[in-house]
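In: Next comes the sequence, and after it the predicted model I'd like to discuss.
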Amino acid sequence: MSRLLIAMLSFVLFPISAAAACGGRDDPCALPNGNYHMAVPEVTQPRGIVMHLHGGGGRGRGLLNSDLAREALARGYVFVAPDGDQPTRRFKRDWSVRGKNLDYDRQDFGFLPDVMADVRARTGLDGGTVLLAGFSRGGSFVWDMACQMPDFADAYAPLAGTFWDDLPTGCAAPVRLFHSHGWNDRTVPLEGRSFGGGAVVQGDVWASLKILRETNGCDARQPERNSFEDDLWFRHWSDCAAGDIRLMLHKGGHGAPQGWATRVMDWFEGKGLDAEG
């Protein structure tokens, strides 16, 4: 079955509900400080919310057809894809990632909570668990949210993006975080890279993990175990005082390995990764 047909069937089975009134590809939900797209599963009571942040220059509407959207909807979660909006920056559709020499039109630490509140108001969903995921620049902002607003979500899943320099000296509270990265990523290398003669610097994944280990109270620097599956390598820090840190590396570049969405959702729901990874 083609990916296009699978995507079409997903929206037949899980349409945008009448209660939502907006959120489709061509009719985003509008807030005073930005827009977002949304898909609602056809269930009596959604289990929670999965929010996914696009990469720099991307659009939220493109994520409605993503593997993570299909996984979330199939498991009964509302899927939300906000639009980055920084009109005076190089990437006009970007996120306010923390870093030196970076100025923004909109601070997304305020925008994402506004989106979440509006989603809950439109869907009537008061509770449920929340996952915040993001790719590239979106993944970097997931790290920022996990560090500075840890209560925003129950778990965080950044992909191919981490802190930018200057790195934070510490984070507000422990979190559950599953970071995925390509071994051959040249756009956001594991060690980061600099722009403009060092004026702006991508952060280092290893340094970012160290900051979070300290926040989560991981007594040992090394993970309590490593594991492998085909072309994937895992490091598990699940014996910390609080929270849970997982690192998944794959042989590819700046993107997601096959099955990323399924693994992330299994980990989010507390199943699968320990048995399979």
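Out: That came through fine.

In: CA atoms for contacts and neighbours, from now on please.
Out: OK.

In: what about residue 72, which SS state?
Out: helix (DSSP: H, G, I helix; E, B strand; the rest coil).

In: in terms of contact, does it touch residue 265 like I think?
Out: Yes. The pair residue 72 and residue 265 passes the contact test of C-alpha atoms under 8 Å, sitting 7.4 Å apart.

In: Tell me which of the two has more neighbours.
Out: Residue environment comparison for residue 72 versus residue 265 gives the larger neighbour count to residue 72, 26 against 20, counting by other C-alpha atoms under 10 Å.

In: What ranges does the stretch 51-200 of the chain have for its strands?
Out: Listed from the start of the chain, the stretch 51-200 of the chain has strands (DSSP state E, counting those that start in this stretch) covering 77-82, 129-135, 155-159, 176-182, 194-195, 200-201.

In: Against that first model, consider the following:
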Amino acid sequence: MPKPRHSLTWLLLLLPLLAGAAGPARACGPDTDCLVGSRSYRIRLPPLPPDGARVGAILLAHGYRDTAANIMADADIAAAVSALGLALIAPQSDGPRWNLPGQPGGPRPGIDEMAAMDRLVADVIARFPVNPARIMASGFSAGGMLAWNLACRRADLFAGFAPLSGTFWNPLPEDCPSGPATVLHTHGTEDPTVPLHGRAIRDTSQGDVFEVIRRYATWGGFGAPVERRAEGPDCSRRTNPAGRVLQLCLRPGGHDLRAIDLVRAWRDLAAIQGW
């Protein structure tokens, strides 16, 4: 089984500084923002193990014009993640959308989502008993676009990535600087908001999901797809020589965030990692 490839040196350097500032702020949680500079996130912890062990986590990025508070208020998501024994982390975007390459109007200057995620993860580890080697980055819709960008540029920061109904904006990246990661993508076959083949929005367009998978597979050295039928979606899985997995699951339905998709992605990641 592949081992996580986390580069935690920067985390170890940041932890003492963040821990010293985390005392009064530790009261933040599912109903109160955890502040990290000008950005914030919310977090819900599961019942903690009696031995004091750190727990795994799912970082779930919200969609366009949505909020971290709404993610935390989703009872189905909350119950499903807690039942897995995981923390749920919901980051908040700066403005109505995540600031990503190719977005309508172009990226906003001065907002670096990758650096913001670096700081967020370091802050979570300093404040809460979360295992840095067992965090899955996911996101729905525009949050799924963030998850794809994180997979491309922060492969070592997370154990795996689970974009839900999201893709890159065009033009698609030619390669990914942080190396291939395990990416478990789920999409509805009748999605009208982020169709599988994408759609034009103002001065840009959403990337074709099949082309994203094809390019990532070629660039990351992933082999031929193997069909695997799960309960609900039809999935195809590719593996590369390092043991990373690229999976596309297509399920019936449209553009909606479903707890079952998040649970399936985590269970698949756990099996791949041998947890």
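Out: Here it is on my side, so go on. Just so it is clear, the model here is predicted, and its values are computed rather than measured.

In: between the strands of the stretch 51-200 of structure 1, which gets nearest to residue 62 of structure 1?
Out: Between residue 62 of structure 1 and those, the shortest separation by C-alpha to C-alpha is 8.6 Å, and it involves strand 77-82.

In: ok, average deviation of that closest one from structure 2?
Out: Compared with structure 2 after fitting, strand 77-82 of structure 1 deviates on average by 1.3 Å (mean C-alpha distance after the TM-score superposition for structure 1).

In: Where in structure 2 does that strand align, residue-wise?
Out: Strand 77-82 of structure 1 falls opposite residues 86-91 of structure 2 when the two are matched by TM-score structural alignment.

In: quick one, which of the strands of the stretch 51-200 of structure 1 is nearest to residue 274 of structure 1?
Out: strand 176-182 (12.6 Å).

In: Read off where the closest one ends up in structure 2.
Out: The counterpart of strand 176-182 of structure 1 in structure 2, counting by TM-score structural alignment, spans residues 182-188.

In: Check the spacing between residue 225 of structure 2 and residue 52 of structure 2 real quick.
Out: Computed with C-alpha to C-alpha, to the nearest Å, the distance linking residue 225 of structure 2 and residue 52 of structure 2 is 40 Å.

In: Could you do residue 69 of structure 2 as well?
Out: To residue 52 of structure 2, residue 69 of structure 2 is 28 Å away according to C-alpha to C-alpha.

In: When the two are compared, which one has more neighbours?
Out: Applying other C-alpha under 10 Å to residue 69 of structure 2 and residue 52 shows that residue 69 carries more neighbours, namely 19 against 8.

In: Looking for the alignment partner of that one in structure 1.
Out: In structure 1, the residue paired with residue 69 of structure 2 is residue 61, using TM-score structural alignment.

In: Could you pull up the contacting residues of its match?
Out: For residue 61 of structure 1, the contacting residues are 24-26, 37, 81, taking C-alpha atoms under 8 Å, 6 or more residues apart in numbering as the criterion.

In: One more: residue 177 of structure 2?
Out: Residues touching residue 177 of structure 2, when contacts are defined by C-alpha under 8 Å, 6+ apart, comprise 152-153.

In: again with the one 3 residues further on
Out: Shown in contact with residue 180 of structure 2 (C-alpha under 8 Å, 6+ apart): 151-152, 155, 216, 220, 244.

In: now do 10 Å
Out: Residue 180 of structure 2 sits next to 151-156, 216-217, 219-222, 240, 242, 244-246 when contact means C-alpha atoms under 10 Å, 6 or more residues apart in numbering.

In: which residues are contacting stretch 206-222 of structure 1?
Out: Residues beyond stretch 206-222 of structure 1 that count as contacts (C-alpha under 10 Å, 6+ apart) turn out to be 143, 146-147, 162-164, 167-177, 179, 190-192, 204-205, 223-224, 235-247.

In: again, only this time at 7 Å
Out: 162-163, 170-171, 173-175, 240-243 (C-alpha atoms under 7 Å, 6 or more residues apart in numbering).

In: Tell me the one among these nearest to residue 53 of structure 1.
Out: residue 162 (13.2 Å).

In: do you know how far that closest one is from residue 209 of structure 1?
Out: Applying C-alpha to C-alpha, one obtains 9 Å for the distance of residue 162 of structure 1 from residue 209 of structure 1.

In: Looking only at neighbour counts, state which of these two leads.
Out: Between residue 162 of structure 1 and residue 209, counted using other C-alpha under 10 Å, the more crowded position is residue 162 (33 against 19).

In: how about that one, what's its match in structure 2?
Out: Applying TM-score structural alignment, one finds that residue 162 of structure 1 aligns to residue 167 in structure 2.

In: Isn't its match up against residue 209?
Out: Yes. In terms of C-alpha atoms under 7 Å, residue 167 of structure 2 counts as a neighbour of residue 209; the distance is 6.2 Å.

In: Now check residue 212 of structure 1 against structure 2: what is it aligned to?
Out: The alignment partner of residue 212 of structure 1 in structure 2, by TM-score structural alignment, is residue 216.
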